[in-house]
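>>> I need the structure of the sequence given here:
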Amino acid sequence: MQELKGAMKSRDLLKSTAIRSVLSEVYAADKAASGAAPPSAVVGILRKAAARRTDAAAEFRKASREELAAKELQEAAILQSFLPPLLPEADIDRVLKDVLASPSVSEAIAKGPPQKALGQVFKAFYAQVDKSSVDPELVRRRTQALLAHA
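As a prediction, this is how the structure comes out:
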């Protein structure tokens, strides 16, 4: 809220608009949760909002609208400044190797093709790691790479 107040006092329309749009999504999540949304949900909302703006910037570039693309990228940068850093790839690999070594997952991998065990691997991984602290696409790619070597 301090960032929003500061943006409003300095008449930074871009920053205040970006923060307000995400706050409205957070308030909607609070209502849906019948109380305060968990912090991981708020981080997820922020990540999705930043990703939407990055995607919109790419579309504006395709349409040769550089000024609108620049605005969307600025908003994405503002939102990303509120996000905690993502878990590094080395830490993701370490957790995935532990998950793959667990008896239930290794048994599922031994029974059939390793790709069929993806669901169990993801379930065990996200039981240990908060989904909002990782890039799901990176987790998927690393899991498939590790399963290919299994």
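
>>> C-alpha from now on. contacts and neighbour counts both.
Will do.

>>> ok, how many other residues are close to A145?
Residues within reach of A145, counting by other CA atoms under 10 Å, total 11.

>>> name the element it belongs to?
helix 136-149 (DSSP states H and E).

>>> What are the contacting residues of that helix?
E89, I92, D93, L96, K97, P114, Q115, L118, V121 (CA atoms under 8 Å, 6 or more residues apart in numbering).

>>> how far away is the first one from R141?
Pointing back at E89 there. Separation of E89 from R141 (CA to CA, to the nearest Å) stands at 11 Å.

>>> When those two are compared, which one has more neighbours?
Comparing E89 with R141 by other CA under 10 Å, the one with more neighbours is E89, at 14 against 11.

>>> OK, contacts around that one?
Here E89 is in contact with L138 (CA under 8 Å, 6+ apart).

>>> Please generate a structure for the following sequence too, so the two can be compared:
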Amino acid sequence: MSLKDRIGEQIKAAMKAKDKLRLETVRSIKKAILEKEVSVRPQGQEELTQEQEIELVSQLAKQRRDSIAQYRDAGRDDLADLEAQELVILEEFLPKQLSEAEIQAVVDEQIAKVGATSPKDMGKVMGPLMQQLKGRADGKTVQEIVKHKLSQ
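The predicted structure follows:
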């Protein structure tokens, strides 16, 4: 079942359950997918690939994480809590996120593969690493781990 189909089912379920927050969040995902589909049509692509869908939902989740941090800094815990609830719903549509230990193992493997030894080699490590971990790990977390490993 494609993400678009799952979203449709979730919208129906949220309407039946009268779950306003879930309905709004799932509708926002559907809206983002439809907008992205319209933008790729000139390239001759009718629907998004699974990778594009995951990337899109990842972007929405990242926006929520950034908003949570900004709201907390501004002392608006009420809005931060709302964004956190939306983030939980968005994460249901993403692949299982890797734990920090799993990310560190992949980072160690990539560092050994490219022979990186200093923070100057960060670009050599991050590019292939983010392709490998796309949708399964937060880029900020990966960057912090790589930076820490290369500065030792």
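
>>> Whichever of the contacts of helix 136-149 of structure 1 count as buried, I'd like them selected in ChimeraX; how would that read?
To isolate the buried ones among the contacts of helix 136-149 of structure 1 in ChimeraX, judged by 16 or more other CA atoms under 10 Å, type:
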select :92,96,97,114,118,121
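
>>> Could you tell me which of the contacts of helix 136-149 of structure 1 belong to strands?
With DSSP state E as the criterion, strands contain none of those.

>>> Export the contacts of helix 136-149 of structure 1 as TSV, with columns for distance to L79 of structure 1.
Formatted as TSV, the contacts of helix 136-149 of structure 1 follow (distance: CA to CA, whole Å):
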residue	distance to L79 of structure 1
E89	22
I92	24
D93	27
L96	29
K97	32
P114	38
Q115	35
L118	32
V121	31
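
>>> Closest one to A33 of structure 1 out of the contacts of helix 136-149 of structure 1, please.
V121 (27.9 Å; CA to CA).

>>> Counterpart of that closest one over in structure 2?
Mapped onto structure 2 by TM-score structural alignment, V121 of structure 1 lines up with V125.

>>> what do you get for M8 of structure 1?
Looking across to structure 2 (by TM-score structural alignment), M8 of structure 1 lines up with M15.

>>> all helices of structure 2, in order?
Assigned by DSSP state H, the helices in structure 2 fall at 3-17, 20-40, 50-73, 77-91, 100-114, 122-133, 139-150.

>>> The longest one against structure 1, how far on average?
The reference is to helix 50-73 of structure 2. Once superposed with structure 1, the aligned residues differ from helix 50-73 of structure 2 by a mean of 3.4 Å; criterion: mean CA distance after the TM-score superposition for structure 1.
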